[in-house]
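In: Please find the sequence and the predicted model below.
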Amino acid sequence: MRLVFMGTPDFAVPALDALVEAGHDIAAVYCQPPRPAGRGKALQASPVQQRAEALGIEVRHPLTLRDPDEQARFGAINADAAVVAAYGLILPKPILAAPRLGCFNIHASLLPRWRGAAPIHRAILAGDEITGVTIMDMEAGLDTGPMRAKAEVSVQRKTAGELTEELARAGASLMVQVLADLDLYPPVPQPEEGVTYAAKIDKAEARLDFTEGAVAAERQVRAFNPAPGAFLELSGERIRVLAAQIEPVSGPAGQVLDEHMLIGCGGDALRPTRVQRAGRGVMTADELLRGFAIPPATQL
């Protein structure tokens, strides 16, 4: 097929690779424009742009798709279909209608659960045991289109980063299967029951809340790893917690309970195992404590 691929972050790269390997003609890749990144704030191309350029595919990154000229330019590609994976822009009706077969989205949840911007984070925070990917036909609503196929993935104790990688691979494979024979995967309307919305993550949500219990705090650690990073604050300094484990020790919420940074959560306690100070490398909690005193009875 002659395809347009629309995606921006690492999550979308396996799908682009899989479509190329399957022999599809990728006429153009759409992604978000380069953004300032790093300490020098130099412009950095997105992972999808970098991969597309390495593959020799034309890259476009318009600021909006609502401009009639941009819509005409998109339509002039004469694509059979568009494949969308975490692109980052809303597709207006003229864009959705342009490809002969329509636009297909790789969504990182088992729809209709977790429609919206942050399905992977929300699944972890909610304690879902199973999540997955859904291939769906795109329409004007927010992830409301009919579904073509699903693939389940176990959440277990994975971080958002680990789960994203696994879901990206699953979505790429499933998208190739669907495009190989659309008749085998007819569109099925989403059920009205079970709809939930995955709101965009606010960085303030990454502050560890020990009053909600150790289970909820440990989910925060995994859900916000690698970004934005779950954190606690002490003496005006923010300390990121990248990994932690739950221990059956009772203690006041937010109070340090021993010499190794065990933190009370009311019932069970949370023990950070990998942490990071601002401007420093990742270290164990004990390595942190050798240069940053957090004595027992400290209230976080």
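Out: Happy to help now that I have it. Everything numeric in this text was worked out from a predicted model, so none of it was measured.

In: CA atoms for contacts and neighbours, from now on please.
Out: Will do.

In: Show me the helices in the stretch 151-300 of the chain, by range?
Out: Ranges of helices in the stretch 151-300 of the chain, per DSSP state H, counting those that start in this stretch, are 160-180, 214-223, 285-291.

In: which of these sits most buried?
Out: Of the helices of the stretch 151-300 of the chain, the one with the most neighbours on average (mean count of other C-alpha atoms under 10 Å) is helix 214-223, at a mean of 26.

In: Turn the helices of the stretch 151-300 of the chain into a markdown table, columns for distance to residue 248.
Out: Converted to a markdown table, those look like this (distance: least, C-alpha to C-alpha, whole Å):
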| stretch | distance to residue 248 |
| --- | --- |
| helix 160-180 | 25 |
| helix 214-223 | 9 |
| helix 285-291 | 19 |
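
In: Tell me which of the ones you listed lies nearest to residue 74.
Out: helix 160-180 (20.5 Å; C-alpha to C-alpha).

In: this is the other structure I want to compare:
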Amino acid sequence: MGTPEFAVPALDALAAAGHQIVAAYSQPPRPGGRRGRALVPSPVHQRAEALGIEVRTPVSLKNAEAQAAFAALDADVAVVAAYGLILPRPILDAPRHGCLNLHGSLLPRWRGAAPIQRAILAGDAETGVGIMQMEAGLDTGPVRLEGRTPIAGKTAGELTAELASLGARLMVDVLADLDSHPPVPQPDEGVTYAAKITKDEMRLDFAQDAAAAERQIRAFNPPGAWLEVNGERLRILAAEVLADSPVPVRAEPVNAHGAEARPLRQSSGQASTSAGRTEQEGSTPVAGTVLDDRFTIACAAGVIRPAYVQRAGRGVMTVDELLRGFPIPLGTRL
């Protein structure tokens, strides 16, 4: 039971291990394609069909008919990975050994919908994946086995692929010998929740320190955190935090985002009052100001320099490539 690419390695691993997969459940096809007119099956749906597995795509599992159809499969266990639908009690109880969920965090930290992105945003040193025996609560079930990995500068896309592969191996290990991997209750301490990512969170916020802004860029790649310049949305896919600022730093009162800003003064520069506009010479740049001709940007504390970007309808390019055809003047306020 799964939907996105994250769940595909587990499906492949189960098939390769020789398990009889009686059905694959996935969310219904969604509009997609170049114009969004065609219905596109999920990655799990497509992979299951390629493996010759029956695919079921109910809109909900809360009705008696869907629950009866699931119970009729007479499954030993249900493997769940980022399915996206709530599993009511009759579904959880139907398989002989219950439902095992592949969850992308070190539970009880980051229960919920977006554990990988939240771990990066929070600056966690490591994360992992666990095989959890599901119960009615939100990711509250006991954990049978878990694996860990350092985050260490990885993007959400890189970490997702790594955890999907690691989780697939762990799931095969657990199913090979359930008795050797008994469910261990989660501790009561250290519980955090990984709320679903909103569109507003993906806009780069320079009213935070530079390290936090860089984590925001990694957490939302893919599809990419964004900023607006000259009326155009620009995705930032990678950036570096600079140890030294090209201009001095001084403190400023709390800004509209509720964070103490540390704007940077440039000797001859300009700063702006709105996105893509510049202020007059002699003013003091604040967070979000472009500080030089290499697209270095002031944050509330420290500075950041994008490395790879993407304009709408274009491919990924370096900042040098961008600036050759899309100049961003020093002093531009983002």
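Out: Structure received. Here the structure is a predicted model, which means the values were calculated and not measured.

In: about what we covered before: now for the helices of the stretch 151-300 of the first structure, which one comes closest to residue 19 of the first structure?
Out: Closest among the helices of the stretch 151-300 of the first structure, once you apply C-alpha to C-alpha, is helix 160-180, at 6.3 Å.

In: okay, and that closest one goes to which residues in the second structure?
Out: Using TM-score structural alignment, helix 160-180 of the first structure corresponds to residues 156-176 of the second structure.

In: what do you get for stretch 256-275 of the first structure?
Out: Under TM-score structural alignment, the match for stretch 256-275 of the first structure is residues 290-309.

In: Please identify the nearest residue in space to the equivalent of residue 6 of the second structure over in the first structure, excluding sequence neighbours.
Out: Matched by TM-score structural alignment, residue 6 of the second structure corresponds to residue 11 in the first structure. Spatial nearest neighbour of residue 11 of the first structure, chain neighbours left out: residue 168 (5.1 Å); criterion: C-alpha to C-alpha, 6 or more residues apart in numbering.

In: list the contacts for that neighbour?
Out: Applying C-alpha atoms under 8 Å, 6 or more residues apart in numbering to residue 168 of the first structure gives the contacts 11-15, 108.

In: Compare those and tell me which has the most neighbours.
Out: residue 108 (30 neighbours; other C-alpha atoms under 10 Å).

In: Residue 209 of the first structure versus that residue, what's the distance?
Out: Separation of residue 108 of the first structure from residue 209 of the first structure (C-alpha to C-alpha, to the nearest Å): 26 Å.

In: who wins for proximity to residue 250 of the first structure among the helices of the stretch 151-300 of the first structure?
Out: Using C-alpha to C-alpha, the helices of the stretch 151-300 of the first structure put helix 214-223 closest to residue 250 of the first structure, at 10.1 Å.

In: Between helix 160-180 and that closest one, find me the angle.
Out: Put simply, helix 214-223 of the first structure runs at 60 degrees to helix 160-180, going by axes from the mean of the first three to the mean of the last three C-alpha atoms, to 10 degrees.

In: What is the corresponding segment of the second structure for helix 214-223 of the first structure?
Out: Against the second structure, helix 214-223 of the first structure falls on residues 210-219 (TM-score structural alignment).

In: average distance between the matching stretch and the first structure?
Out: By mean C-alpha distance after the TM-score superposition for the first structure, the fitted stretch 210-219 of the second structure averages 0.5 Å away from its aligned residues in the first structure.

In: residues near the counterpart of residue 331 of the second structure in the first structure, how many?
Out: Alignment note (TM-score structural alignment): residue 331 of the second structure maps to residue 297 of the first structure. For residue 297 of the first structure, the count of nearby residues is 15 (other C-alpha under 10 Å).

In: if we can go back for a sec, of the helices of the stretch 151-300 of the first structure, which is nearest residue 238 of the first structure?
Out: Taking C-alpha to C-alpha, helix 285-291 is the member of the helices of the stretch 151-300 of the first structure nearest to residue 238 of the first structure, at 12.7 Å.

In: Now do the contacts for the nearest residue to residue 70 of the second structure once chain neighbours are set aside.
Out: Distance criterion C-alpha to C-alpha, 6+ apart; nearest residue to residue 70 of the second structure, sequence neighbours excluded, is residue 91 at 7.1 Å. Applying C-alpha under 8 Å, 6+ apart, one finds that residue 91 of the second structure lies in contact with 61, 67, 70-71.
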